[in-house]
Every structure is written in C-alpha cells, then in structure tokens.
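Asks: Sequence and predicted structure below; questions after.
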Amino acid sequence: MTEDNDLILLDRLSKTFGDRTILNKVSLNLHQGEIVGLIGPSGAGKSTMIKVMLGMEKADGGEALVLGKTMPNRDILAELGYMAQADALYEKLTARENLIFFAVMKGIPKSELVLQIEHAAKVVDLDRNLDQRVKNFSGGMKRRLSLAIALLGKPRLLILDEPTVGIDPALRRQIWHELRRLRDKGRSILVTTHVMDEAELTDRVALLLHGQIIAFDSPKKLENDYQADTVEEVFLKAEAKMEEAEA
C-alpha cells in the first residue's frame, strides 16, 4: 500500500465526535521533496486531520502513517517539525530562550545551535526581537516564533497548521520562499491554509470540505480539469458539484 517516498500516508481515515463526522474516509499522501497544501474553510477538518495523523486524537477508522510509522512514535519526533494552530510558547521567557529550549529538546548539537536559531529567526523576521519576552509579543509575532521553532533541527518533514495567520503579505511571501527552498533541498511539507492564494504555491493541493477530500492534484491540473483560473474557483466548482451530487 505504501511507497518508499511517502512521508505521509493516510488511508480511509475517519474521525467522529459524537454524532458529527469530522473526517470521512480521507486518503492522502505526501511524497519526499514536495509541498502539499490542505485547504478548506474553518471547521472543514484540517486541524483534526493533523491531530489524528500525529496521534493526538484517536482515529475511528482507517490508517495513518508518518515516516512509515504509526504515531505517536518518539523515535521519529526529531525528524518532524510541527507547528500547531494554537501557539505553545513559554511567555515568561524571551524568544531566544524559547528557541534554545526547543532546540535542546530536539537534540540540536551546541555547535549548530546559534546558527540555526539565527537563521530561523531571520526567516520569520524576528531576529531583532529575540531578546524580548514573548508575553509582550503580538499574536502575529507569536505565530512567527512558533514557525521558527518548527524549522529548527532541519526536519525531514514539516507539518504546519495555518502558519501564516496574522502575518503580513510581504512576510508571507518570504516564508513561502523559504518553504519552497526547503522543498528543493528534498524536505517535505504539509501545510494547511484557508488563504486560497497560497494553494497556488504548492505542488499538490487537497480540497477538504465536510470532512471529505473533494479534489487532490496539482493546482494547474485542477484548474484545467475544472476549467477554472484559480484554485479558489476550483474549490467553488468542486463544492457545487458535491452539493449537486448529494441533492
């Protein structure tokens, strides 16, 4: 069922809360050296999919493999960079102290620690704020620090849940430039977003609606298939087609 270069493999993954179906037999894969985008409106199931995949929530059916393993699995944590939708930071510490703490947790050698922290901080434009306490940061600055933490350790696989929420357009472009640079070096990235423009920057994009993936392919292929100019237009047409089929 799995291919050697599938760093994420979801097979008919299902999750319910009470009588609500959050994930309905979702299948998706992520190859080495590609960016897969997961887009959909709030409440579509994007964050739940990531939590089930990483073992934070128990699946009701199907299978989820990350780096060939069922999560949670401590042995592969060092190869993952994860950014949650909610920031998990030590607000009494400075940004630098947060980065040092998580770098040590990831087992980054002391010889690389300073350079890695400086690079990650520069990517998210926090290099001038490293010695400020996080409790004084804006919401957008906290998101940027969470992303910098995820980038530490040169992980094989990045899983980023809404990484650019609250970030200005210029910095968003800078972050996507870095993600594509990492992709070109063979890293793999799963990124969720509700910003449809960002979907155009992925190698493949999955459209998630009502707990189902209603389309999954490269942005250009989807635009051709649906005779659309943008991924946003593809989403609207795919949604209409789905509702028509259910009527």
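Replies: Yes, it's here.

Asks: from here on, contacts and neighbour counts on C-alpha atoms
Replies: OK.

Asks: Going along the chain, name the strands of the chain.
Replies: Assigned by DSSP state E, the chain shows strands spanning 6-17, 20-31, 35-39, 61-66, 80-83, 157-161, 188-193, 204-209, 212-217.

Asks: got a list of contacts for the fifth one?
Replies: Think strand 80-83. Applying C-alpha atoms under 8 Å, 6 or more residues apart in numbering, the contact partners of strand 80-83 are 146-147, 149-153, 155-161, 163.

Asks: change it to 10 Å
Replies: The set of residues external to strand 80-83 that reach it, using C-alpha atoms under 10 Å, 6 or more residues apart in numbering, is 50, 54, 66-67, 106, 143, 145-163, 188-191.

Asks: same check, this time on stretch 231-247
Replies: Under C-alpha under 10 Å, 6+ apart, the answer for stretch 231-247 is 39-40, 194-200, 205-210, 214-215, 218-220, 222-228.

Asks: if you set the cut-off to 8 Å instead, what comes out?
Replies: 196-197, 199-200, 207, 209, 214-215, 219, 222-223, 226-228.

Asks: ok, now stretch 210-229?
Replies: Identification of contacts with stretch 210-229 by C-alpha under 8 Å, 6+ apart yields 21-27, 43-45, 199-200, 202-208, 230-231, 234, 237-239, 242.

Asks: and those, which are buried?
Replies: Buried subset of these (neighbour count, 16 or more other C-alpha atoms under 10 Å): 22-27, 44-45, 199-200, 202-208, 230-231, 234, 238-239.

Asks: here comes the other one, which I'd like you to weigh against the first:
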Amino acid sequence: MTAPPLEEGRRADGPAVAIEVEGLSKSFGGRRVVDNLSMRVMRGQIYGFLGPNGSGKTTTIRMLCGLLTPDAGRGTCLGLDILTQARRIRAHVGYMTQRFSLYQDLSVRENLEFVARLYGVPQPERAATQALQRLGLEGRGRQLAGELSGGWKQRLALGACILPGPDLLLLDEPTAGVDPQARREFWGEIHDLAAEGLTVLVSTHYMDEAERCHEIAYIAYGKLLAQGTVANVIAAAGLSTVTVDVKGVGHEAGLLVARLARELSGRPGIDMVAPFGTSLHVSGRDPAALAAALDPIRADGRLALRTDAPTLEDVFIDLMRRSKDEMR
C-alpha cells in the first residue's frame, strides 16, 4: 500500500516547514531523557543533531517520526501532528538506525526488492535496479548483505530508506565505523537528495559532517543548548581561541603538551583547554583575560602562540564540559 498524500504543512508567513516542535519532553524510569526541547527544520534542509552519548538524540528522533509518544509538548512533522497522526508520519519517513537492520542472509537485490514490495512500490524489480544504479551497487546485487563491508552496508541501508520515496530522512549516526572515503561519498549522496527536495535530519559525532549540514543543533542530557548555522553557533559561543604549538615531535613534545594542558586548565581567563596532536586549543570568553593567562608562557622558546578563530569542535567540547549530567 502506497503512502497517503501529505498535507501541505505550509506556514502563511514563510516557506514550508518539515519539523516544528515545542516543549518536547520524555522520561524513562523517572529520568527525563528529553527536557522541554523546541526546534524547527525547514523542508529540503540537512539538519545536524550533535551531542554526547546518552544526550537524548535518538529519543528525540523517535518522537519526531512517531515511534515514541512524548510525555509533554506538541509539534508537527511534514504537516502532520506528532501526537495524533504518528502512523501517517511513519509512512513518509525513512529511518536509518545505527545498526544495520536489513537481512544479512539475503542478497543486496533481494533486500531492496523486499523493501519495495513491503511499501507497495510499483515495479519492485525495476525500483531495486534503479536503487542499485544510483548508489553504485549494481555490481554487488547478488552479494549477501552480511558479506558487505561497513561502507557498502551503509549504502545499502540508505538505498532501502529512500526506495519508497520518503519526504523526510532520519539518520541516526549512520557513518559510525565507516572509513573517510565512504563517509565522503555518503555525504555527497545526502546533498544530492537534499537538492531534490528531501529533508534530512542526521545525528553525528563527526565535526566535519556537522559542518556539511545547513543547520545544526547541540543537545546534552536532554536539553537543547545551541542551534543555527555552524557560523552562528560558533559566534554565539563567545569563545576566543589561542593555539599553542609545541615545537618538535615525539615523546618530549607529547609530554610538554600534557604538562601545559594541566597547568593552563583552571587558570583565570581560561575556560577550556583541548589538546590536538602537538598543539593546544586554549579558549576563554574574555579575550583580555585569556591573553593575560597566557602571558607567562609566551617567552618559552619551545612554544609558538597564535590567535585563531574558534572551531566547531572547540564549541562542542566547551558545551559538553559545561553540560550537567543529571542522569548520573
């Protein structure tokens, strides 16, 4: 059975909105996993969802697509009410979970044809062939899914998700454990899909992937702490960053980086210290106080200090450091 037609879901004052929720909350066993979360995702947008493990990302995704009912809050997904029209929402959503969920003992083609028949896609054999061609899997149609590498399993899972023609794609850490080339190819396909009008919500731990999104949101321990474009999230953090490069390589350089990190952490004017190889990213919210805190090490000939723009990873680490784990 094919999915029923969608309502328009358009706002009178602007372009179409794919997801708009307000005050979402969800608890398990007396612990609030998602706490008063509000967000908006525009149609055709790639929206990145960041946060530490256990922060509520997966629970939020499941509430958005109708797999979980929130304890409080309201909202729409694809113009449909998440509280009363969950079944209709699910008919228009492709959901790619963290774990490969297709049949390991079926071939690549058999898996795709099965999904096509399950969703009532016309001409399932032809639809499977088109999916194989689109994702570069045509030479692997007869291979058992369980024999595929992580990158090829990822492609197959994506092909199965988009085969029924969803309007929203939910990807829950889809590239975990996949090599960099496969991740880049995957993201190239995601951008192609978004250009065709598909809305994509993706959770990720990779900063380079977050930077490929049109907008991002950072959630920690159930609370949404930041959202917007990458540039806006970095600017809103209010961080000033100085990179301290340690001259030399090997064990001695590593020891010096570790010692400096301990010495600088907690100094007045320094809010965050993060090692990156033989460098340190040192950040604070008061540029003058940060400069004063670093003055004692400027004369050290083994070090080179330079002012840098804060990175998304700096902001991510700072937000995580300041987040309170209320579930301990």
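Replies: Great, that's in hand. Note that the structure is predicted; figures quoted are calculated from it, not measured.

Asks: Not counting sequence-adjacent ones, nearest residue to the aligned partner of L171 of the first structure in the second structure?
Replies: Residue correspondence to the second structure (TM-score structural alignment): L171 of the first structure is matched to A182. Computed as C-alpha to C-alpha, 6 or more residues apart in numbering, the closest residue to A182 of the second structure that is not its neighbour in sequence is G151, at 5.5 Å.

Asks: L126 of the first structure: which of the contacts of stretch 231-247 of the first structure is nearest?
Replies: Of all those, L126 of the first structure sits closest to D197, with 24.3 Å by C-alpha to C-alpha.

Asks: what residue of the second structure takes the place of the closest one?
Replies: Aligning on TM-score structural alignment places D197 of the first structure opposite D208 in the second structure.

Asks: burial count for that match?
Replies: For D208 of the second structure, the neighbour count with other C-alpha atoms under 10 Å is 12.

Asks: And E138 of the second structure, by the same measure?
Replies: By other C-alpha under 10 Å, neighbour count at E138 of the second structure equals 16.

Asks: That one and R126 of the second structure, how far apart?
Replies: Separation of E138 of the second structure from R126 of the second structure (C-alpha to C-alpha, to the nearest Å): 12 Å.

Asks: and M53 of the first structure, what does it touch?
Replies: Contact partners of M53 of the first structure, counting by C-alpha under 8 Å, 6+ apart, are L10, A64, L65, V66, M71.

Asks: Most neighbours out of these, which is it?
Replies: Most neighbours among these, by other C-alpha under 10 Å: A64, with 26 neighbours.

Asks: Not counting sequence-adjacent ones, nearest residue to it?
Replies: L10 (4.5 Å).

Asks: Also W176 of the first structure?
Replies: Once flanking residues are discounted, W176 of the first structure sits nearest to L201: 7.8 Å by C-alpha to C-alpha, 6+ apart.

Asks: T70 of the first structure now?
Replies: A64 (6.3 Å).

Asks: That neighbour is in contact with L7, isn't it?
Replies: No - judged on C-alpha atoms under 8 Å, A64 of the first structure makes no contact with L7 at a distance of 10.6 Å.

Asks: Pull the number of nearby residues for the aligned partner of Y103 of the second structure in the first structure.
Replies: By TM-score structural alignment, Y103 of the second structure lines up with Y90 in the first structure. As a burial measure, Y90 of the first structure scores 14 neighbours (other C-alpha under 10 Å).

Asks: OK, contacts around Y90 of the first structure?
Replies: N98, V134.

Asks: residues in contact with the residue nearest the centre of the first structure?
Replies: Centroid-nearest residue in the first structure: L160, 2.4 Å away (criterion: C-alpha atoms, centre = their mean). Listed by C-alpha under 8 Å, 6+ apart, the contact set of L160 of the first structure reads G81, Y82, M83, A84, L147, I189, L190, V191, T192.

Asks: And the last one, how far from Q227 of the first structure?
Replies: When you say that, I think you mean T192 of the first structure. Counting by C-alpha to C-alpha, the gap from T192 of the first structure to Q227 of the first structure is 24 Å.

Asks: more crowded one of those two?
Replies: A count of neighbours by other C-alpha under 10 Å puts T192 above the other of T192 of the first structure and Q227, at 25 against 12.

Asks: got the buried residues for stretch 223-230 of the first structure?
Replies: Under the neighbour-count criterion of 16+ other C-alpha under 10 Å, stretch 223-230 of the first structure has E223, Y226, A228, T230 buried.
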